[in-house]
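Colleague: here is a sequence with its predicted model. Questions after.
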Amino acid sequence: MRDLQDAPEAAWREERSKVEIEGWGRKLLSRQDEDGQWAGGAFVPAGFTPHEWREHGQPWTATCWALTQLREFGLEPACACARRTIDLVGRNSRWDHADEPYWQGETDTCINGRAIADGAYFGADVSAILTRLLSERQEDGGWNCERENGSRVSSFDTTINVLEGLLEYERSVGATPQTRAARRGGEDYLLCRCLFRRRSTGEVADEQYLRLTHPNRWRYDVLRALDYFRDAALTDQTAPDPRLGEAIAIIRSKRLPDGRWALDRSLRGQAWFTIDEGEGKPSAWLTLRALRVLRWWDRGQS
């Protein structure tokens, strides 16, 4: 309604208010623990073992994944259940890494990127996470979760998680010269690589980046990056960057004859429920994201 039909704000906000009481939003909220968490843990479910991870894949049922999904669903941040959830998570949830309070973040940059996006959107104080992220930029402009293990180059996956977090922080809390500079540096890191190429050789950095995924969780793909750049340009009131053109062409090439886009990859691991029909099948979510990206791009070329 908002991104494709130009519906009046009052109309799409009325529809958005139903996320709390209908569909996937209601279903996810119904799985919430009494202490505000999901599955008893911040990053992984309580009691989840390394053996289970190896056997079934990374789980997606704990608190951080639920909050990100509720944000993506559009749960109104001012609604009573959102305010209650953010308060309870702040009081009761601790990161698995070293028992850090949830809204202060932990050491993993990808996790902190999503946590600052969720916290800023829902009104939590995430200033401690912001300070950490701003201090962790690599010399090439982006971020990398492996920094704590000695990496001095950035990664596509980490950088997109942090960029989304910084953009949500600026939109919800307010921009600063430091956040603007950090976001510009991270954006340039991706743009100089046409969103999917190695800067050194021009080769595709990872074939998985060309496979459309949803929900992305922490994973990167070109549509996720394009959707970020669309969101950032609309927020900043800037035109599409020409360096996005090659990634745009990839998205056009993936359109099915019926006008939709199919899910190329789904991530294995526990989830509360699925929201697509499976790999190779048309995806409503991917179709929405692709259509709004192309609409924004085409308008910017006219």
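Modeller: Good, I have the coordinates.

Colleague: from now on I want contacts and neighbour counts done on CA atoms only, so please keep to that.
Modeller: Will do.

Colleague: my read is that R198 contacts A205, right?
Modeller: Yes. Counting by CA atoms under 8 Å, R198 does reach A205; the two are 5.1 Å apart.

Colleague: hold the first one in mind and look at this next one:
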Amino acid sequence: MTITTALADWLLDADPALRWQVERDLLQEPAEVWRATRGQIAGSGFGYRLLQLQGQDGQWAGGSFFPAGFDFDGPEAANGAGQPWTATTWSLNTLRYWGLDAVELAGTAELLAVNSRWSYADLPYWHGEVDCCINGYTLANGAWLGADVSGIAEWFLSHSMPDGGWNCDWLDGASRSSFHSTLNALIGILYYESRVGGVPELAEARHAAEEYLLQRHLLNRLSTGQSVGPWAGQLAYPFRWKYSVLKALDYFRLAAEHDGAAPDPRLAEAVELLSGKRQSDGTWWQELRHPGRAWFEVDVPPGQPSKWLTLYSLRVLDWWDRRH
């Protein structure tokens, strides 16, 4: 996909965490160019700021998934305020998505093994939890930082739903998969496979979960063919835990490249929806911001053109167009 010089310049005028991906994926710059930019993440901008907030115990905000001392019955947990995004798991997710070299976090895996526990049953950090989304994040972050998270990979094999996906509410009796849970699990599993190596049983489970979403064209209920809800098509960065068509399409782009496969034609409806959100100047706008306390904002407020969403959207559409 060809982009205008003005759009390219706008995207390049950004933090290194975003700029290197523009250079590599949209402008096809030589490796020495985008690698040099990616190498700046630890020493400047968003990446540097977030690294400086890591505690001596290896954690961020003193907690695994929620900040230390978080009041689950307090005002921050009620009235739609949203959970905080400052604790360890969210900070690791962010740095990994930005492309930080794991060497910049040398020793963190060991510190978390000693100091970080999950709120649920005080479980050790790298053993995982009972929540599918949390385990998906931890599986990917462990593979990134070199921790042994093979037990979490095995956990996914025994906790998939009969329809192929996962649901974080399985302990409460849920028997059908969730769009949100399934996608977060898939992202973690794919990253684990790409870093650690393929496990046939895990790849089979991943493909079954992909089929769950593909049968629904990433957007619809299987029973009626109607939309699962407006949230599926809403665009917001950072993605956080919620499902979105863009987050799902970006996953299927990575999965197809990993498997050496062509785009599944059942993605067409989702691609059309995403393409239709493109503005006349070639950008995509931030449509909402997931509520909750953050260390600092990394994207624009709703109603403004988002460099992050534009990068992700152009990358997906470029992959779709090239492979077709």
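Modeller: Nice, I can see it. On a predicted model such as this, the values are computed, not experimentally measured, just so you know.

Colleague: coming back round to it: and for R198 and A205 of the first structure, which residues touch both?
Modeller: Common neighbours of R198 of the first structure and A205, using CA atoms under 8 Å, 6 or more residues apart in numbering, do not exist here.

Colleague: the second structure: helices as residue ranges?
Modeller: Secondary structure of the second structure (DSSP state H): helices located at 5-12, 16-21, 31-38, 45-51, 88-98, 108-115, 132-145, 150-157, 179-196, 200-215, 245-259, 268-276, 307-323.

Colleague: the last one: which residues count as buried?
Modeller: I take that to be helix 307-323 of the second structure. For helix 307-323 of the second structure, burial by neighbour count (16 or more other CA atoms under 10 Å) applies to 307-320.

Colleague: okay, the angle between that helix and helix 245-259?
Modeller: Helix 307-323 of the second structure and helix 245-259 meet at an angle of 50 degrees, taking axes from the mean of the first three to the mean of the last three CA atoms, to 10 degrees as the criterion.

Colleague: pull up the aligned stretch in the first structure for helix 307-323 of the second structure.
Modeller: Counting by TM-score structural alignment, helix 307-323 of the second structure pairs with residues 284-300 of the first structure.

Colleague: average offset of that stretch relative to the second structure?
Modeller: Aligned to the second structure and superposed, stretch 284-300 of the first structure gives a mean residue distance of 0.4 Å (mean CA distance after the TM-score superposition for the first structure).

Colleague: distance from that stretch to the middle of the chain?
Modeller: Here stretch 284-300 of the first structure is found 17 Å from its chain centre; the criterion is CA atoms, centre = their mean, to the nearest Å.

Colleague: again with stretch 194-201 of the first structure
Modeller: Centre to centre, stretch against its chain (CA atoms, centre = their mean), the figure for stretch 194-201 of the first structure is 21 Å.

Colleague: kindly report the same for stretch 144-158 of the second structure.
Modeller: Its chain's C-alpha centre and that of stretch 144-158 of the second structure lie 17 Å apart, by CA atoms, centre = their mean.

Colleague: for that stretch, measure first residue to last.
Modeller: 23 Å (CA to CA, to the nearest Å).

Colleague: what residues does it touch?
Modeller: 96, 102, 105-106, 108-110, 126-128, 132, 135, 138-139, 142-143, 189, 195, 201-202, 205.

Colleague: cool, stretch 215-226 of the first structure as well?
Modeller: With CA under 8 Å, 6+ apart, stretch 215-226 of the first structure has contacts from 65, 110, 156-158, 160-161, 195-196, 208-213, 244, 247-248, 251, 266-267, 289-290, 293.

Colleague: name the residues of it that come out as buried.
Modeller: P215, R219, Y220, D221, V222, L223, R224, A225, L226.

Colleague: what range in the second structure matches that stretch?
Modeller: Using TM-score structural alignment, stretch 215-226 of the first structure pairs with 238-249 in the second structure.

Colleague: what does stretch 242-259 of the first structure give?
Modeller: Mapped onto the second structure using TM-score structural alignment, stretch 242-259 of the first structure covers residues 265-282.

Colleague: pull out the buried positions in that stretch.
Modeller: So for stretch 265-282 of the second structure, counting by 16+ other CA under 10 Å, buried means L267, A270, V271, L274, K277, R278.

Colleague: now stretch 34-44 of the first structure
Modeller: Residues of stretch 34-44 of the first structure classed as buried: G36, Q37, W38, A39, G40, G41, A42, F43, V44 (neighbour count, 16+ other CA under 10 Å).

Colleague: so it aligns onto which residues of the second structure?
Modeller: Aligned using TM-score structural alignment, stretch 34-44 of the first structure spans residues 56-66 in the second structure.

Colleague: so how far is that stretch off the chain centroid?
Modeller: So, by CA atoms, centre = their mean, the centroid of stretch 56-66 of the second structure is 20 Å from its chain's centroid.

Colleague: how about stretch 83-94 of the first structure?
Modeller: Relative to its parent chain, stretch 83-94 of the first structure has a centroid offset of 20 Å by CA atoms, centre = their mean.

Colleague: now the buried residues of stretch 34-44 of the first structure as JSON lines including distance to E277 of the first structure?
Modeller: What follows is the buried residues of stretch 34-44 of the first structure, written out as JSON lines (distance: CA to CA, whole Å):
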{"residue": "G36", "distance to E277 of the first structure": "29"}
{"residue": "Q37", "distance to E277 of the first structure": "27"}
{"residue": "W38", "distance to E277 of the first structure": "24"}
{"residue": "A39", "distance to E277 of the first structure": "24"}
{"residue": "G40", "distance to E277 of the first structure": "28"}
{"residue": "G41", "distance to E277 of the first structure": "28"}
{"residue": "A42", "distance to E277 of the first structure": "28"}
{"residue": "F43", "distance to E277 of the first structure": "26"}
{"residue": "V44", "distance to E277 of the first structure": "25"}
